[in-house]
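Engineer: Only the shape, not the letters, is given here:
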């Protein structure tokens, strides 16, 4: 195994290579908005009263269309990386149904500080109860793991893994190498990795796109994920927002829902809405 200190340099070299042109056909979701809206199981999940506070963000996150683009269907086993406060948990658990499985994942703790390591290691025990309270499903049906402690019997059993707006944290926190290797081990041979990420302008400077501002260039994200054993199979503009200039001095958190500047120019930022986002789909490479 290569020394960890060499990995950032190797990955930086990967980013210098141009990303191959993607065929136009890959830009379209395999199941469009009409198909997603017509899915009665999805419509029921989105209408659940437990989502009453979440629903305001549907216009920016397009959950039905995004999950359709990721080719997620009831009965599948789907793992959600860093589920945070459970926005997608409250959709996926009921949508996957009794025959499906939702798995909560958090980062491996090998490179974490002592405080962060303790928090990550507590996740497998604490998350199922939270998810059960959010969804009404027994916690025994909602497994959770840190990515450096995946049970052997779980490997190769997952249909889809989702990483939603977390690559900008994984990159500067040195999590990509270990966590993506673990994600590959979880996925079935035909499993897919869906990624949504805040999108920087293609010509944004490196100082703005290393993750600390929340934005990353699409070409960089594709190169990083492909360098870790995946191949891009689709990209979509489902979560695009052309109003976002993606050059805010305070980063992506200038925009809703965080609104870092509080009441300063609040109406302006609320009119823009949430960030411009890339939505990407990857398959495992042999």
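Structural biologist: Received it, and whenever you're ready, just let me know what you need. All figures in this text were calculated on a predicted structure; none of them were measured in a lab.
Engineer: contacts and neighbour counts: CA atoms only from here.
Structural biologist: Fine.
Engineer: What is the burial count for residue 48?
Structural biologist: A total of 14 residues lie near residue 48 under the criterion other CA atoms under 10 Å.
Engineer: what does the one 4 residues further on give?
Structural biologist: Residue 52 is flanked by 10 other residues according to other CA under 10 Å.
Engineer: do the same with residue 13
Structural biologist: Residues near residue 13, counting by other CA under 10 Å, number 10.
Engineer: any idea how far it is from residue 254?
Structural biologist: As for residue 13, its distance to residue 254 is 31 Å (criterion: CA to CA, to the nearest Å).
Engineer: same thing with residue 144?
Structural biologist: Using CA to CA, one obtains 32 Å as the distance from residue 144 to residue 254.
Engineer: so what's residue 32 up against?
Structural biologist: Applying CA atoms under 8 Å, 6 or more residues apart in numbering, we find residue 32 in contact with 65, 68-69.
Engineer: Show me those residues that map onto helices.
Structural biologist: The subset of the contacts of residue 32 located in helices under the criterion DSSP state H comprises 65, 68-69.
Engineer: Now render those residues as CSV, adding neighbour count and distance to residue 94.
Structural biologist: Output for the ones in helices among the contacts of residue 32, formatted as CSV (neighbours: other CA atoms under 10 Å; distance: CA to CA, whole Å):
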residue, neighbour count, distance to residue 94
65, 23, 17
68, 20, 15
69, 24, 18
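Engineer: And the longest helix seen in the chain, what's buried?
Structural biologist: Ranked by residue count and defined by DSSP H, the top helix of the chain is helix 114-135. Neighbour counts using 16 or more other CA atoms under 10 Å place 120-121, 123-124, 127-129, 131-132, 134-135 of helix 114-135 among the buried residues.
Engineer: okay, now the one to match up with it:
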């Protein structure tokens, strides 16, 4: 081997080492930032307490979110993840929130009216604290459609514990199709969902609020996605998934009231699948 070739090999080796070191350093810094945001004074004590079960820093790291991405968070509710995502993305990236349908007076059922009120409160809170949240865009998701329609606009779509609601209403597959259309080619769908008890390769026990993991993966793949990776970050083996009110018996809902409350608190929040899909490049 010539001296010139040897020098080139050494230079390339050093270059790749520097790139790898820089990537590790960036990942570590990003993880620290997520953790700091998860414990921010902008969050309530109740929200911070749930970090124990939701693992936000590790979950967002698993999905591969970057500060310069265009990200859509679906049905943010009270803003549990928005409190982390908005400040993380506000300088270089862009956060869009797909809120619940606005109550224009036509909503009749109590659940939709309640959700619309939750969305209004979050929007007002963001407007009142723009220095922290920045200025996320707001659209609506009335499953299975986004209003206005979204086409190849996002690097990443995130949905946390929403798929079971779409499934209950018969809209899971069609909503996943809308999400697929909203992502850019190569875009990522990150999903966390309550996981049903698996009985065998072909059967599961899915009480209220839980979904079978294989079923969710198959629905996403039929919509066009490819599963990249799954994680046990949000697994909870203590969740037996056999409660009178399903997942809602567990915290934070505690739908059974004081009945068996100590036991449900001991179990903690539900066992959850954590799935990372990609929209294939066209």
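Structural biologist: Nice, I can see it. On a predicted model such as this, the values are computed, not experimentally measured, just so you know.
Engineer: TM value for the aligned chains?
Structural biologist: The TM-score (TM-score structural alignment, normalised by the length of the second structure) is 0.76; 248 aligned residues with a CA RMSD of 3.2 Å.
Engineer: rewinding a little: so which pair among the buried residues of helix 114-135 of the first structure is furthest apart in space?
Structural biologist: Farthest pair in these (CA to CA) is 121 and 135. Separation: 23.0 Å.
Engineer: follow-up on the earlier one: and of the buried residues of helix 114-135 of the first structure, the nearest to residue 57 of the first structure?
Structural biologist: Of all the buried residues of helix 114-135 of the first structure, residue 57 of the first structure sits closest to residue 134, with 17.0 Å by CA to CA.
Engineer: does residue 135 of the second structure sit in a helix, a strand or a coil?
Structural biologist: Put simply, residue 135 of the second structure is coil when judged by DSSP: H, G, I helix; E, B strand; the rest coil.
Engineer: Name all residues that make contact with it.
Structural biologist: With the criterion set at CA under 8 Å, 6+ apart, residue 135 of the second structure makes contact with 90, 126-127.
Engineer: Mind doing that once more with 10 Å?
Structural biologist: Under the criterion of CA atoms under 10 Å, 6 or more residues apart in numbering, the contact list for residue 135 of the second structure reads 86-87, 90, 94-96, 126-127, 129.
Engineer: What is the nearest of those to residue 28 of the second structure?
Structural biologist: Minimum distance to residue 28 of the second structure across these is 17.9 Å, recorded for residue 87 (CA to CA).
Engineer: Check the burial of the closest one by counting its neighbours.
Structural biologist: Residues near residue 87 of the second structure, counting by other CA under 10 Å, number 21.
Engineer: In the first structure, which residue range corresponds to the top strand by length along the second structure?
Structural biologist: Longest strand in the second structure by number of residues (criterion: DSSP state E): strand 183-194. Mapped onto the first structure using TM-score structural alignment, strand 183-194 of the second structure covers residues 187-198.
Engineer: once the two are aligned, what's the mean deviation for the matching stretch against the second structure?
Structural biologist: After superposition onto the second structure, the mean distance of stretch 187-198 of the first structure to its aligned counterpart is 0.7 Å, using mean CA distance after the TM-score superposition for the first structure.
Engineer: So which bits of that stretch are buried?
Structural biologist: Of the residues in stretch 187-198 of the first structure, those with enough neighbours to count as buried (16+ other CA under 10 Å) are 187-189, 191-198.
Engineer: Residue 183 of the second structure and residue 135 of the second structure: what is the separation?
Structural biologist: Applying CA to CA, one obtains 21 Å for the distance of residue 183 of the second structure from residue 135 of the second structure.
Engineer: One more: residue 9 of the second structure?
Structural biologist: If you go by CA to CA, the gap between residue 9 of the second structure and residue 135 of the second structure works out to 48 Å.
Engineer: what does residue 86 of the second structure give?
Structural biologist: Counting by CA to CA, the gap between residue 86 of the second structure and residue 135 of the second structure amounts to 8 Å.
Engineer: Common neighbours of the two, please.
Structural biologist: Contact with both residue 86 of the second structure and residue 135 is made by residues 94-96, 126, according to CA under 10 Å, 6+ apart.
Engineer: Which single one of those is nearest to residue 168 of the second structure?
Structural biologist: Distances from these to residue 168 of the second structure were compared by CA to CA; the smallest belongs to residue 96, at 25.2 Å.
Engineer: Assign residue 79 of the first structure to helix, strand or coil.
Structural biologist: Secondary structure assignment for residue 79 of the first structure (three-state DSSP): strand.
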